[in-house]
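Engineer: my questions concern the predicted model and sequence given below.
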Amino acid sequence: MKPGANAGGILAVASIAIVVGTLAVALRLYTRKFVLNQIWLDDYLAVVSWACLIALAIQNFHAVSTGLGSHFDQIPPSGYNAFFKDLWLGLVIYNITLLFTKLTLFFQFYRVIRQTSWGGLKMFNACAMSIIAAWQFAQIFVQVFACVPVEAAWDQTVKGVCQSILVTRTMNSVGNIVTDFIILLLPLPIIWRLALPRKSKYAVIGIFSLGFFTCIVSILRITLTPTGESDIAFQTVSVIAWTTAEVLTGVIIASLSTMRPLMSRYVSGFTTRGTSKATSATSRSRASYGMQNLYAKGTPGTSRADRRSMLASPARRFSGGGWLDLSESDREDMARHGVAGLRMPDLARLEPGIGRHGSIRVTKEWSVRGET
């Protein structure tokens, strides 16, 4: 049937979800593969989350064709089954998408902390991931078997027992609010331990703060869920549109936190280029010694093993990474600069990827000099 009078909103949100979600995940994968050369489990989970988001958006388009956005009395009786089946399927896909999006974030956190000594944080991450994953699996089960037999959820001729849609959506929304807060709070200890300037830390926190939008959407879903006496085909549009936006936000958050290296490479303003100056005799001497012994290939009297030994302690100190996505070589570069006497704010402004295994060099856009 033709799109109803209230179908424009859901069509717009579904279209935006496809375009923006695809762009976010594509940039994430480009950053991880071609900038950092590191593809890990969380990246594969992000692809699964994106695929579920696309499936949800396509399902929204199909739901419009079966009556979503129209007044219920405009749907012919022969189309009732298709309409209610679309509603049921949308809830199932929604919960599956949330499961993989949250797993993406948890494994992303684990990737950052797995080589650190933060045992308590690792344990909390593992416990929180297990509990929240179990909750999401339970929600998928509840939505699939909202009616017994399952066909009773959309086929009015099948006799069965069904749960109240208001009760199940309220339970689902409250659970999502709690789990979203846990996920939002989890990265804070990680962020504050990173060797980053305060401005950069605030930027990362700002990205994850977008997650509060999902909490707001969960509250809206409770208040907007129509009752049994409502014009469900017409009034459910706002709930489904906000639900799709919630899922899209989760996919964006999971991808944005990995894009700093890409922005630093291609976008002006995400990295600061300039000249670092040593302002004291001690700093000048330390910088000069570091340049001679760590940045020059084949420096007389200094073997590669000696340089690695000199770098060991700073490398451990910066092992938490300079951002949520710094490669091991980038972290080693940061450690080298630290030994050379550069200040910590200067370290954070260095572009990821200026050094690579097999050679030791400084990007031409930086220089260290003393003032006389």
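Structural biologist: Arrived safely.
Engineer: okay, CA-based contacts and neighbour counts for the rest of this
Structural biologist: Fine.
Engineer: doesn't Leu220 belong to a helix?
Structural biologist: Yes - under DSSP: H, G, I helix; E, B strand; the rest coil, Leu220 sits within a helix.
Engineer: how about it, what does it touch?
Structural biologist: With contact set as CA atoms under 8 Å, 6 or more residues apart in numbering, Leu220 has these partners: Val239, Trp242.
Engineer: please repeat the previous calculation with a cut-off of 10 Å.
Structural biologist: By CA atoms under 10 Å, 6 or more residues apart in numbering, the contact list for Leu220 reads Ser173, Thr214, Ser238, Val239, Trp242, Thr243.
Engineer: how far away is it from Leu248?
Structural biologist: Remark: distance between Leu220 and Leu248 (CA to CA, to the nearest Å) = 16 Å.
Engineer: looking at this, Leu184 is in a strand?
Structural biologist: No - when classified by three-state DSSP, Leu184 is found to be helix rather than part of a strand.
Engineer: and it, how many neighbours?
Structural biologist: Leu184: 16 surrounding residues under other CA atoms under 10 Å.
Engineer: from what I see, it and Phe212 are in contact.
Structural biologist: Yes - counting by CA atoms under 10 Å, Phe212 is a contact partner of Leu184 at 7.9 Å.
Engineer: so which of the contacts of Leu220 belong to helices?
Structural biologist: Within the contacts of Leu220, residues falling in helices by DSSP state H are Ser173, Thr214, Ser238, Val239, Trp242, Thr243.
Engineer: ok but Arg369 is inside a helix, no?
Structural biologist: No - looking at Arg369 with three-state DSSP, it is strand, so not inside a helix.
Engineer: that one: neighbouring residues, count only.
Structural biologist: Neighbour tally, Arg369, other CA under 10 Å: 15.
Engineer: how much space between it and Ser285?
Structural biologist: For Arg369, the distance to Ser285 - CA to CA - is 10 Å.
Engineer: overlap in contacts, the two.
Structural biologist: Shared contacts of Arg369 and Ser285 (CA under 10 Å, 6+ apart): Ala278.
Engineer: for Ile182, which non-adjacent residue is closest in space?
Structural biologist: What sits nearest to Ile182 in space, not counting adjacent residues and going by CA to CA, 6 or more residues apart in numbering, is Ala128, at 7.7 Å.
Engineer: hmm, Phe181 and that neighbour touching each other?
Structural biologist: No - using CA under 10 Å as the test, Ala128 is too far from Phe181 to be in contact (11.3 Å).
Engineer: okay, those two: which has more neighbours?
Structural biologist: Neighbour totals were compared for Ala128 and Phe181, and Ala128 leads with 17 against 14 (other CA under 10 Å).
Engineer: one more to weigh against that first structure:
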Amino acid sequence: MKPRQSMPPLSEEELAEDQSPQLLVVFVIFTALPLIVVTLRIIARRVTHQAISYDDWLIIIAVFLCIAQFVFLIEALRYGLGRHIQVVPTTSIEPYLLYTFLSELYYAIDVTLVKMSILALYLRLFNIHPLFKMSCYALMVIVLAWGVSVTFTTIFQCSPISAAWDKTIPNLKCFNLANFIIGSNVPNILADALIIVLPLPLVWCLKVSPMRKFGLIALFLVAAM
């Protein structure tokens, strides 16, 4: 392996920092929560004798991918995630980068599936409004285009592809990852905002009391978070 690029010296205290325990807690919580919620959702479907719909299947696939991403992140923790790169053993850098790369790849696919599931749910709940349906389909196209572009950009972030985790490859080329993260997150956040506000006018027009309208709107907003 090529020698590492020179980095500013860190104090002994800084080199001893290890955030992997905190990261492990975050990974466990945000993997367990969707798993529990989706499991309860499917159980509720079965108890009420409702068929599993497209939105259910999309979120089920997303949960399985979330579990796969959790496995990759655990492996990345094992090889050095959460610690300063200067204290990570040389032999651990390549597997650490590989599992980080795989988790990034699954993240893009997972986020796309979750958004598509929400929009499919909207279509199932409000399928009698032509303009709303057209808006949902348009957002689905945007979300899918974002997912495909981010997934392929993640895969081909380096030339050759394996250079994303194998830094011993001569003449490797990688684009600026920080700029890519910013550029991909801006449309992602905008899509989230549109998905959140899309059903609110329809909910407000329901023939129910204002308190129930506010309750339903709050429910949509909380679910969107």
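Structural biologist: The structure has been received and is ready for your questions. This structure is a prediction, so every number in the text was calculated from the model and none was measured.
Engineer: what TM-score do we get after superposing?
Structural biologist: Remark: TM-score between the superposed chains equals 0.86 [TM-score structural alignment, normalised by the length of the second structure]; 208 aligned residues with a CA RMSD of 1.7 Å.
Engineer: one step back: now the ones in helices among the contacts of Leu220 of the first structure as CSV including neighbour count and distance to Leu56 of the first structure?
Structural biologist: Below are those laid out as CSV (neighbours: other CA atoms under 10 Å; distance: CA to CA, whole Å):
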residue, neighbour count, distance to Leu56 of the first structure
Ser173, 21, 18
Thr214, 24, 17
Ser238, 19, 15
Val239, 20, 14
Trp242, 21, 12
Thr243, 22, 10
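Engineer: now render the residues you listed as TSV, adding distance to Tyr80 of the first structure.
Structural biologist: Below are these laid out as TSV (distance: CA to CA, whole Å):
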residue	distance to Tyr80 of the first structure
Ser173	26
Thr214	31
Ser238	20
Val239	19
Trp242	23
Thr243	22
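Engineer: now, which of those residues sits nearest Tyr94 of the first structure?
Structural biologist: The closest of these to Tyr94 of the first structure turns out to be Thr243 (CA to CA; 7.7 Å).
Engineer: list the contacts of that closest one.
Structural biologist: By CA under 10 Å, 6+ apart, the neighbours of Thr243 of the first structure are Val13, Leu56, Gly90, Leu91, Tyr94, Thr214, Val217, Ser218, Leu220, Arg221, Val237, Thr249.
Engineer: burial count for the residue in the second structure that the third one lines up against?
Structural biologist: Gly90 of the first structure is assigned Ser103 in the second structure as its aligned equivalent, the criterion being TM-score structural alignment. Applying the criterion other CA under 10 Å, we find 21 residues in the vicinity of Ser103 of the second structure.
Engineer: element containing Ser103 of the second structure?
Structural biologist: For Ser103 of the second structure, the host element (DSSP states H and E) is helix 90-125.
Engineer: next SSE after that helix?
Structural biologist: Using DSSP H and E, the helix or strand that directly follows helix 90-125 of the second structure along the chain is helix 130-155.
Engineer: which helices and strands sit right next to the next helix or strand after that next one?
Structural biologist: Per DSSP H and E, the first helix or strand lying C-terminal to helix 130-155 of the second structure is strand 158-159. Applying 3 or more CA pairs under 10 Å, 6 or more residues apart in numbering; DSSP states H and E, one finds that strand 158-159 of the second structure contacts strand 173-174.
Engineer: the strand it packs on vs the first structure, average offset?
Structural biologist: Comparison of strand 173-174 of the second structure with the first structure after fitting gives an average deviation of 1.2 Å (mean CA distance after the TM-score superposition for the first structure).
Engineer: pull up the aligned stretch in the first structure for that strand.
Structural biologist: Matched against the first structure by TM-score structural alignment, strand 173-174 of the second structure falls on residues 161-162.
Engineer: Thr104 of the first structure matches what in the second structure?
Structural biologist: Using TM-score structural alignment, Thr104 of the first structure pairs with Ser117 in the second structure.
Engineer: roughly how far apart are Val38 of the second structure and Val114 of the second structure?
Structural biologist: Relative to Val114 of the second structure, and taking CA to CA, Val38 of the second structure is found at 11 Å.
Engineer: now do the shared contacts for these two.
Structural biologist: Common neighbours of Val38 of the second structure and Val114 (criterion: CA under 10 Å, 6+ apart): Ile59, Ile60, Ala62, Val63.
Engineer: ok, of the residues you listed, which one's closest to Cys158 of the second structure?
Structural biologist: For those, the nearest to Cys158 of the second structure is Ala62 (26.3 Å; CA to CA).
Engineer: contact partners for the counterpart of the closest one in the first structure?
Structural biologist: Aligned by TM-score structural alignment, Ala62 of the second structure pairs with Ser49 of the first structure. Ser49 of the first structure sits next to 21, 25, 43, 55, 96-104, 247-248, 250-251, 254 when contact means CA under 10 Å, 6+ apart.
Engineer: how close does the helix or strand containing Ser49 of the first structure sit to the second structure?
Structural biologist: Element membership for Ser49 of the first structure, per DSSP H and E: helix 41-65. Helix 41-65 of the first structure differs from its equivalent in the second structure by a mean of 1.1 Å after superposition (mean CA distance after the TM-score superposition for the first structure).
Engineer: now that helix, how far from the centre of its chain.
Structural biologist: In this view, helix 41-65 of the first structure has its centroid 15 Å away from the chain centroid, taken as CA atoms, centre = their mean, to the nearest Å.
Engineer: can you check stretch 114-127 of the first structure too?
Structural biologist: Chain-centre distance of stretch 114-127 of the first structure: 19 Å, with CA atoms, centre = their mean.
Engineer: now stretch 154-171 of the first structure
Structural biologist: Relative to its parent chain, stretch 154-171 of the first structure has a centroid offset of 33 Å by CA atoms, centre = their mean.
Engineer: what about it, how long is it end to end?
Structural biologist: End-to-end for stretch 154-171 of the first structure, by CA to CA: 21 Å.
Engineer: please enumerate residues in contact with it?
Structural biologist: With CA under 10 Å, 6+ apart, stretch 154-171 of the first structure has contacts from 80-89, 91, 139, 142-143, 145-153, 172-173, 175-176, 218-219, 221-228.
Engineer: which of those residues are buried? Put it as a PyMOL command.
Structural biologist: Selection of buried members from the contacts of stretch 154-171 of the first structure for PyMOL, criterion 16 or more other CA atoms under 10 Å:
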select buried, resi 80+81+82+83+84+85+86+87+88+89+91+139+143+145+146+147+150+151+152+153+172+173+175+176+218+219+221+222+224+225+226
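Engineer: that concludes my questions; thank you for your assistance.
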